[in-house]
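Asker: my questions are about this predicted structure, shown below with the sequence.
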Amino acid sequence: MTIDSGILLESGTNELEIIDFQIGEGLFGINVMKVREIIQPLPITKIPHSHPHVEGVIRLREEIIPVIQLAKAIGFTEPTDSKQSKLIVSELNQMKVAFHVGCVSKIHRLSWEQIEKPTELSEGLQALTVGVVKMDERMILLLDFEKIVYDIIPGAKLTMNSSKVANKTERGKRKILIAEDSSVLRQLLQNTLNVAGYTQLTFSEDGKEAWAQLESMKEGKTLFDGVITDIEMPQMDGHHLTKRVKEDVQLKDLPVVIFSSLISGDLFHKGEKVGADYQVSKPDIEKIVNALDELLHI
């Protein structure tokens, strides 16, 4: 099953499409934009001394791709049903990885407003969940696949190279609004920008909260010099936030930088269509400083 992400959604509509799949009795989802294809399991080559959640690697059209047993990664004890199992081949942060899952069902088209924040869940998967969708009598948990990969594959971790980030005092005069739902990424962005001299930072956990901050800016309250936004966020995604900014007469000149693991060809064009001034693909976190410097003429 090949996923054609180029035909799915218009830019900035605050919609997404998710593919649901089972692990044990649980129902989970992944954003279609992260999926390259869904395939039958292939022969797996074991890797000595690998992480216990990594089954090994597969060879897919000349590419060597690690396979993560998702049931183990999220703490389930029951193995994936081998009769109906699939490999979801995904691309995150400029690397490909295959997630071994159970039965794959169907695609759902949703609004980000339908997705509740994981802090509202009573289940024990908050740390690995970015949101929950209520579907009839069931719930679909949207997993934080980036965090799962960060925890398992060392080369996928976002890190800061302080030698690439020289401090400039004039950066401290600029106020930056950052919309990012991941607490890990918020902390890393704060550390990176603070080292560079950007110290006046305001954080929002989703696009809707960030938009409220920008609305208050129009009323003469806190004035921001730039915005950094993720794409995937509950309530309002980064593309929709960017579109709102660029269509607003009072805010349209405010520089917006999109920082996401989803800056692929299709997603890059969507960012262009909604008016993003700069787009940086994770894990190149130091490029955020260069982007702000260029846009703010520092």
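Answerer: That came in fine, so what should we check first?
Asker: drop to CA atoms for contacts and neighbour counts, all remaining ones
Answerer: Will do.
Asker: how about the helices in this protein?
Answerer: Secondary structure of the chain (DSSP state H): helices located at 70-73, 145-152, 183-196, 207-218, 238-247, 265-273, 287-295.
Asker: okay if I get those as CSV plus mean neighbour count and distance to Glu120?
Answerer: Compiled in CSV, those are given as follows (neighbours: other CA atoms under 10 Å; distance: least, CA to CA, whole Å):
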stretch, mean neighbour count, distance to Glu120
helix 70-73, 20, 22
helix 145-152, 17, 19
helix 183-196, 17, 16
helix 207-218, 18, 16
helix 238-247, 23, 21
helix 265-273, 16, 29
helix 287-295, 17, 31
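Asker: now distance to Ala127 too, for those, in JSON lines please.
Answerer: Converted to JSON lines, the helices of the chain look like this (distance: least, CA to CA, whole Å):
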{"stretch": "helix 70-73", "distance to Ala127": "12"}
{"stretch": "helix 145-152", "distance to Ala127": "9"}
{"stretch": "helix 183-196", "distance to Ala127": "10"}
{"stretch": "helix 207-218", "distance to Ala127": "20"}
{"stretch": "helix 238-247", "distance to Ala127": "21"}
{"stretch": "helix 265-273", "distance to Ala127": "26"}
{"stretch": "helix 287-295", "distance to Ala127": "26"}
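Asker: let's bring in a second one:
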Amino acid sequence: MSGIMDSVNQRTQLVGQNRLELLLFRLSTKQRFGINVFKVREVLQCPALTSIPKLNTLVRGVAHIRGQTISVIDLSMATGGAPIEDLASAFIIIAEYNRSVQGFLVGSVERIINTNWDAIMPPPQGTGKASYLTAVTEVDKELIEILDVEKILNEISPLSADVSDELAENVDVSKSDGKIIFIADDSSVARNQVKKALTTLGLEIESAKNGLEALKRLKEIAEKTGDVTDTVGVLVSDIEMPEMDGYTLTAEIKNTPELARLHVILHTSLSGVFNQAMVQKVGADDFIAKFHPDELAGSVQKWLQTDLKAK
């Protein structure tokens, strides 16, 4: 137990400091990519893969790892590149996204680097909606690309963004004083999922592509009345975002008088034993793993009603 707590303490030192660790890897070319270490369970040499009929063409097969059957997605093919041919020398990154475990087939794995989120920048303008990039950074004078894994997974196995009829019938936002719900997420797929889930309840949405953009916009809104909660009911924020992550965004909000009363829901594909300690440290009001429309809608309603009861 002491070992686990030591790990928690070490990881939570990054919280509020806008820092992260990236695992660097390559696909079928010399281009290097990065994935947040928090999402990685383990990295291993590619084992024997079993083909299963009617699998998505991007899934090279399934692997039996530690008593679990895991789909293995060729990240090179998923981003429009050539298949990774030499499986004997390839690696699998076992990661957890959106409440499920996947294996990502990559050509090679390099090292882990510690960096700042403010060094992680949005994709260059002009990459277009078809791009699989969610961010870029520079390491050793070389561009590192960070993939929008949520977009890749959604194309392979689309998630429903529909709130259940039962919950929709029981959710009443008519007394929310017309307050908007603010979304901060660097993934266009994730933003659209949240928008669809919440607009069906009659809620108005405003969004930002990263934490820094969200913080600036919330401060602009607060300038009009002196308190952002006069206009914004709840912030739904991702954790992994270029320039400013969700943990730092939450800490900034809670330490800024005109923003401090805003309820923050951290809504993320990150999972693991460290999150609750981190959420408590930065003062977030709720933590929800992506993506379950009913849980998200229920949490938003809960915090809107909390404000009403406080009046």
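Answerer: The structure has been received and is ready for your questions. Quick caveat, the model's predicted, so the values are computed rather than measured.
Asker: circling back to that earlier point, so which of the helices of structure 1 comes closest to Glu232 of structure 1?
Answerer: Closest of the helices of structure 1 to Glu232 of structure 1 is helix 238-247, at 6.6 Å (criterion: CA to CA).
Asker: what's the angle from the closest one to helix 207-218?
Answerer: The directions of helix 238-247 of structure 1 and helix 207-218 differ by 20 degrees, with axes from the mean of the first three to the mean of the last three CA atoms, to 10 degrees as the criterion.
Asker: what residue of structure 2 takes the place of Val289 of structure 1?
Answerer: Residue correspondence to structure 2 (TM-score structural alignment): Val289 of structure 1 is matched to Ala297.
Asker: oh sorry, the question was meant for Ile30 of structure 1
Answerer: Checking TM-score structural alignment: Ile30 of structure 1 goes with Ile35.
Asker: roughly how far apart are that match and Ala119 of structure 2?
Answerer: Relative to Ala119 of structure 2, Ile35 of structure 2 is positioned 14 Å away (CA to CA, to the nearest Å).
Asker: between the two, which is the more surrounded one?
Answerer: The residue with more neighbours, out of Ile35 of structure 2 and Ala119, is Ile35; 20 against 17, by other CA atoms under 10 Å.
Asker: just checking, that one touches Arg41?
Answerer: No. Between Ile35 of structure 2 and Arg41 there is no contact, the gap being 11.7 Å when judged by CA atoms under 8 Å.
Asker: how deep is Ala161 of structure 2 tucked in, by neighbour count?
Answerer: When neighbours are defined as other CA under 10 Å, Ala161 of structure 2 has 19 of them.
Asker: ditto for the one 10 residues further on
Answerer: For Val171 of structure 2, the count of nearby residues is 15 (other CA under 10 Å).
Asker: what's near enough to touch it?
Answerer: By CA atoms under 8 Å, 6 or more residues apart in numbering, the residues touching Val171 of structure 2 are 201, 298, 301.
Asker: same thing but 10 Å
Answerer: By CA atoms under 10 Å, 6 or more residues apart in numbering, the contact list for Val171 of structure 2 reads 201-202, 297-298, 300-302.
Asker: please apply the same query to Gly207 of structure 1.
Answerer: Per CA under 10 Å, 6+ apart, neighbours of Gly207 of structure 1: 14, 112, 178-181, 213, 229-242.
Asker: 8 Å instead, please
Answerer: Residues near Gly207 of structure 1 by CA under 8 Å, 6+ apart: 179-180, 229, 233-238, 240-241.
Asker: just the buried ones from these?
Answerer: Among the contacts of Gly207 of structure 1, the ones that count as buried by 16 or more other CA atoms under 10 Å are 179-180, 229, 233-238, 240-241.
Asker: the residues you listed in strands, which ones?
Answerer: The members of these that map onto strands under DSSP state E are 179, 229.
Asker: mind putting the buried ones among the contacts of Gly207 of structure 1 into TSV with distance to Pro283 of structure 1?
Answerer: Supplementary listing: the buried ones among the contacts of Gly207 of structure 1 in TSV, determined by distance: CA to CA, whole Å:
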residue	distance to Pro283 of structure 1
Ala179	17
Glu180	14
Thr229	14
Met233	18
Pro234	21
Gln235	24
Met236	22
Asp237	19
Gly238	17
His240	22
Leu241	22
